[in-house]
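>>> sequence first, predicted coordinates after that:
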Amino acid sequence: MNATIWHNPKCGTSRKTLAILEERPDVDVRVVRYLDEGWQRDQLEQLLKDAGLTPREALRVRGSPAEELGLTDAAVGDDALLDAMVAHPMLVERPLVRTDKGAALCRPQDKVHALL
């Protein structure tokens, strides 16, 4: 099985999720350090759709500039949120994981088991 994790090595949940994936000998893991690589808007939009998330649900507020950018205001639409997430990758909650079985935001990390 193939798995891709959009990973932040400074995040404990992301590290724990990656460890679960790496413990499985039947899983070929691709690690994307999204803070370094950034996001392509169409890629992010599709990943969120596949995970059943709206941009608002995937918005990381804690430890990000979301509030100072005015993104926590409910009037801010999906397009503006996606644009901000592409400009500031740290605005995307983590870790996101995609496998052959689907995609999900794996918070808590045990959610990854449903994708394996």
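Perfect, thanks for sending it.

>>> going forward, measure contacts between C-alpha atoms and count neighbours the same way
OK.

>>> ok, and the closest non-adjacent residue to Ser9?
For the record, residue 9 is Pro, not Ser. Arg15 (6.0 Å; Cα to Cα, 6 or more residues apart in numbering).

>>> which strand or helix spans the one you found?
For Arg15, the element it lies in under DSSP states H and E is helix 12-23.

>>> and that helix, how far from the chain's centre?
Remark: helix 12-23 is offset 14 Å from the chain centroid, using Cα atoms, centre = their mean, to the nearest Å.

>>> show me the contacts for the residue nearest to Pro9.
Going by Cα atoms under 8 Å, 6 or more residues apart in numbering, Arg15 touches 7-9.

>>> is it true that Ile115 touches Lys101?
Not quite, residue 115 is Leu, not Ile. Yes: the pair Leu115 / Lys101 is scored as a contact, 5.5 Å apart, by Cα atoms under 8 Å.

>>> the structure to be compared is supplied as follows:
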Amino acid sequence: MDIIIYHNQSCGTSRNVLGLIRNAGIEPHVVEYLKTPPSRALLQLLISRMNSSVRAILREKGTPFAELGLDNPELTDGELLDAMMAHPILINRPIVVSPLGVKLCRPSEAVLDILADTQRGEFRKEDGELVIDQAGRRVA
């Protein structure tokens, strides 16, 4: 299965999602989007495929969101995209692309909805929370 993850190694959620993908026996294409941001057209396509709004994928925490006044509801999608192109850290992560769909995987377990392959064993998040049991089943 061909999987792409728009990843930030500094983000625990992103690392957990990458771990869940690998726990399914898949080695994804990892795009470190802060080093290699998606083009404006690609970002628009990803947002469209997620059936999301541009505003819904804006990241506030640890970004220049407030300084740029991006909470202004009058800003257009184009203006928000301009900000994300100028400051890729504003793109929330991780975004995962699979044959089953495109998803902003927050919380990290959301990636399981777009992975066709089953988990191959136990998986715990970095904080120790059990997500997948030893039999490869999702823990509620």
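Done, it's in. Just so we're clear, the structure is a prediction, and the values are computed from it rather than from any experiment.

>>> and the contacts of Arg15 of structure 1, which of them are in strands?
Judged by DSSP state E, the contacts of Arg15 of structure 1 include no members of strands.

>>> for the residues you listed, which one is nearest Arg30 of structure 1?
Comparing the contacts of Arg15 of structure 1 against Arg30 of structure 1 with Cα to Cα picks out His7 as the nearest, at 9.8 Å.

>>> show me where structure 2 has strands.
Ranges of strands in structure 2, per DSSP E, are 4-7, 29-32, 95-98, 101-104, 123-124, 130-132.

>>> follow-up on the earlier one: just the buried members of the contacts of Arg15 of structure 1?
Burial by neighbour count, judged by 16 or more other Cα atoms under 10 Å, picks out 7-8 from the contacts of Arg15 of structure 1.

>>> pick out the residue nearest the middle of structure 2.
Residue closest to the average C-alpha location in structure 2 (Cα atoms, centre = their mean): Pro94, at 1.8 Å.

>>> quick one: residues contacting that one.
Counting by Cα under 8 Å, 6+ apart, Pro94 of structure 2 touches 5-8, 13-14, 17, 104-106.

>>> let's have the contacts of Arg15 of structure 1 in CSV, adding distance to Val86 of structure 1.
Output for the contacts of Arg15 of structure 1, formatted as CSV (distance: Cα to Cα, whole Å):
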residue, distance to Val86 of structure 1
His7, 16
Asn8, 16
Pro9, 19
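
>>> what ranges do the helices span in structure 1?
12-23, 34-37, 41-50, 78-87 (DSSP state H).

>>> and the first one, how far from structure 2 on average?
Overlaying structure 2 shows helix 12-23 of structure 1 at a mean distance of 0.4 Å from the equivalent residues (mean Cα distance after the TM-score superposition for structure 1).

>>> check the second one too.
Relative to structure 2, and after both are superposed, helix 34-37 of structure 1 has an average distance of 0.4 Å to its aligned residues, where the measure is mean Cα distance after the TM-score superposition for structure 1.

>>> perfect, I'm done here.
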